[in-house]
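**Student:** task: produce atomic coordinates for the following.
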Amino acid sequence: MTGRNAIGTALQHLIRYKPLLRELVVRDLKVKYRRSFLGYLWSLLNPLLMMAIMTVIFSYMFRFDIPNYPLYLICGQTLWNCFNEATNMAMTSVIQNGSLIKKVYIPKFIFPISRVLSSFVTMLFSLAAILVVMICTGTVFHWEVLLFWIPLILMFLFSCGAALILSAIAVQFRDIMHLYSVITMAWMYGTPIFYPVDKVPTAVQIVIKLNPIYHYINFFRELVLYGMIPGPNTWFACIASSFLILVIGLAVFRKLQRNFILYI
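**Tutor:** Okay, the predicted model is just below:
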């Protein structure tokens, strides 16, 4: 099956099982904020509080000379948190729904995709925090900010691909759930979330620019923080990485799902 056919088949299943997908996303959101007094308001408060703490640490203690550092920081932090939460939640999604998979036929990739989608919805609430920071810091609103959804959609596709790979591997190789926390820690520090990329050695910059998350964050910052449309290299890196990982994720998941029933 070619990449185009794989994506087309997946879209058909998503449309057919849209009610189930919606219920899974609603369930995840309800569970996340269950018995919370502030509920969805934490989607706004949490990034603001984290931004305030990290601004003090990195802007004053490490003295990174970045104009409008609070906005620079919260842009990177919001996108990274979405990717990190989505992939971590999706990794165990097939295992946790094993009893349902054994009873009825459901396209199994629905479960990791629903986890990515619920994290993406949470991130959309968190965009209000970015708007608050823009207003409080007196950021000029350029028309380019209206294109903010482009890097978010591309990162969503990349997250779906990564989630499919992780969830498929985790069924047979449970150690990945422990290993991935180490990987994401290294990945986070290898992504310019709270430091400028030009402050690291040139050799390290080359490695960082192989990181797809760096390009999504950079794309988003260019639009929101600087009011600029990124160059063709950034567009190519974001589009190519998102669709490549998505196709690979669908292929890996499709191959490994045949044996899921033996391990769940």
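**Student:** all contacts plus neighbour counts: C-alpha atoms, from now on.
**Tutor:** OK.
**Student:** which of the helices or strands spans Ala170?
**Tutor:** According to DSSP states H and E, Ala170 maps onto helix 149-172.
**Student:** that helix: what's the following helix or strand?
**Tutor:** helix 176-189.
**Student:** would you mark the buried spots in that next one?
**Tutor:** Neighbour-count burial for helix 176-189, with 16 or more other Cα atoms under 10 Å as criterion, is recorded at 176-177, 180, 187-188.
**Student:** please enumerate the helices of the stretch 101-250 of the chain.
**Tutor:** In the stretch 101-250 of the chain, the helices defined using DSSP state H, counting those that start in this stretch lie at 110-136, 149-172, 176-189, 202-208, 212-224, 232-256.
**Student:** run this one through as well so I can compare:
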Amino acid sequence: MRAINDIKKYWGYMLYSAKSRLKAEVANSYLNWIWWVLEPFFFMLIYTIIFGYIFESGEQYFPVYIFIGNTMWAFFSKTISASVTMIRANETIIAKVYIPKFILLIIEMLVNAFKMLVSFGLTAIMMIIFQVPVSLHLLWVFPIMAVFVLVTFGFGTLLLHGGVYIDDLAHVITIFLNMMMYFTGIFFSIENRVPEPFCTALGVGNPVAFLLTSTRKAVMYSSAPDLPLLVAWFGIALILSAIGIHVIYKNENNYVKIM
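**Tutor:** Next up is the predicted model:
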């Protein structure tokens, strides 16, 4: 309840901070906000050429397939990377004004969520261009994305706390994310390309891979996700978030002293 009340209390500040960061990112660029469209588009183009044509991936509607994977991975990886160094990066603010430290993580997620929405807008346009059939299964995207955001927040809170005490954690997470990217199925289908039992292990034990695959199935292939597994990861994400918030509340007064 304390966390919910704090989110309500600081909601205005979070929105203002997120908007300010988005404006600051493009303030000195000639193309301004257009970069939020060009960046994911060019990444999709590069990955499509490399994996779709050079390595001859046979996934249906491959440009859309890549776009969904890269969009979701960018949200997760950028949030997780930032969470590790978040307290140290905001040391000046934290030392002067009290703010629940997980609020900083939510601000980062709002910034990345806006960029993800822009990319999903481009995905919708590409679905029209490539004539991807749409069904009511598309509505599964909303609960899937809710679990995806909660999973990211849960891991982010734990890493936010750990990053204060372990200086090398940022380097470890960078290596881990680079490795995890290839085990998440951004460029290929885990179900079709990875043999058993590794396929099942990745599909069940890697939440990003599971949720990414579920999103593609709902958006592109008119298929429902594995509902029991979706509920299971929702429960796990809730537990991780609760533990992370509890740990942050318990130790946040010591963060400035340690830094």
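**Student:** what lines up with Leu212 of structure 2 in structure 1?
**Tutor:** Aligned by TM-score structural alignment, Leu212 of structure 2 pairs with Ile217 of structure 1.
**Student:** its match is in contact with Cys75, isn't it?
**Tutor:** Yes - with contact defined as Cα atoms under 8 Å, Ile217 of structure 1 counts as touching Cys75 (7.1 Å).
**Student:** tell me which residue of structure 2 lines up with Arg35 of structure 1.
**Tutor:** In structure 2, Arg35 of structure 1 lines up with Asn28, judged by TM-score structural alignment.
**Student:** count of neighbours near its match?
**Tutor:** Per other Cα atoms under 10 Å, the neighbour tally for Asn28 of structure 2 reads 9.
**Student:** next one: Pro196 of structure 1
**Tutor:** 14.
**Student:** cool, the one 5 residues further on as well?
**Tutor:** When neighbours are defined as other Cα under 10 Å, Pro201 of structure 1 has 9 of them.
**Student:** Leu29 of structure 1 now?
**Tutor:** Using other Cα under 10 Å: Leu29 of structure 1 sits among 18 other residues.
**Student:** quick one: map Gly244 of structure 2 onto structure 1.
**Tutor:** Checking TM-score structural alignment: Gly244 of structure 2 goes with Gly249.
**Student:** from Asn5 of structure 1, how far out is that match?
**Tutor:** 14 Å (Cα to Cα, to the nearest Å).
**Student:** so for these two, which sits in the more crowded spot?
**Tutor:** Between Gly249 of structure 1 and Asn5, counted using other Cα under 10 Å, Gly249 has the larger neighbour count: 24 against 11.
**Student:** surely the more buried one is in contact with Gly161?
**Tutor:** Yes - counting by Cα under 8 Å, Gly249 of structure 1 touches Gly161, with 4.4 Å between them.
**Student:** so where is stretch 88-104 of structure 1 in structure 2?
**Tutor:** The alignment of stretch 88-104 of structure 1 onto structure 2 (TM-score structural alignment) spans residues 81-97.
**Student:** what's the neighbour count on the residue nearest to Leu246 of structure 1 when sequence neighbours are not counted?
**Tutor:** Nearest non-adjacent residue to Leu246 of structure 1, counting by Cα to Cα, 6 or more residues apart in numbering: Gly161, 3.8 Å away. Number of residues near Gly161 of structure 1 (other Cα under 10 Å) recorded here: 28.
**Student:** measure Gly161 of structure 1 to Gly3 of structure 1 for me?
**Tutor:** Going from Gly161 of structure 1 to Gly3 of structure 1 by Cα to Cα gives 12 Å.
**Student:** can you name the residues of structure 2 that stretch 163-171 of structure 1 overlays?
**Tutor:** The alignment of stretch 163-171 of structure 1 onto structure 2 (TM-score structural alignment) spans residues 156-164.
**Student:** that stretch vs structure 1, mean deviation?
**Tutor:** Averaged over the aligned pairs, stretch 156-164 of structure 2 sits 1.3 Å from structure 1 after superposition, using mean Cα distance after the TM-score superposition for structure 1.
**Student:** hmm, who's touching that stretch?
**Tutor:** 79-80, 83-88, 102, 105, 169-170, 240-241, 243-245, 247-248, 255, 258-259 (Cα atoms under 8 Å, 6 or more residues apart in numbering).
**Student:** drop anything exposed from those.
**Tutor:** Using 16+ other Cα under 10 Å as the burial test, those include 79-80, 83-88, 102, 105, 169-170, 240-241, 244-245, 248, 255 as buried.
**Student:** got the buried residues for stretch 123-130 of structure 2?
**Tutor:** Result for stretch 123-130 of structure 2 [16+ other Cα under 10 Å]: buried residues 123, 126-127.
**Student:** in structure 1, what stretch matches that stretch?
**Tutor:** Under TM-score structural alignment, the match for stretch 123-130 of structure 2 in structure 1 covers residues 130-137.
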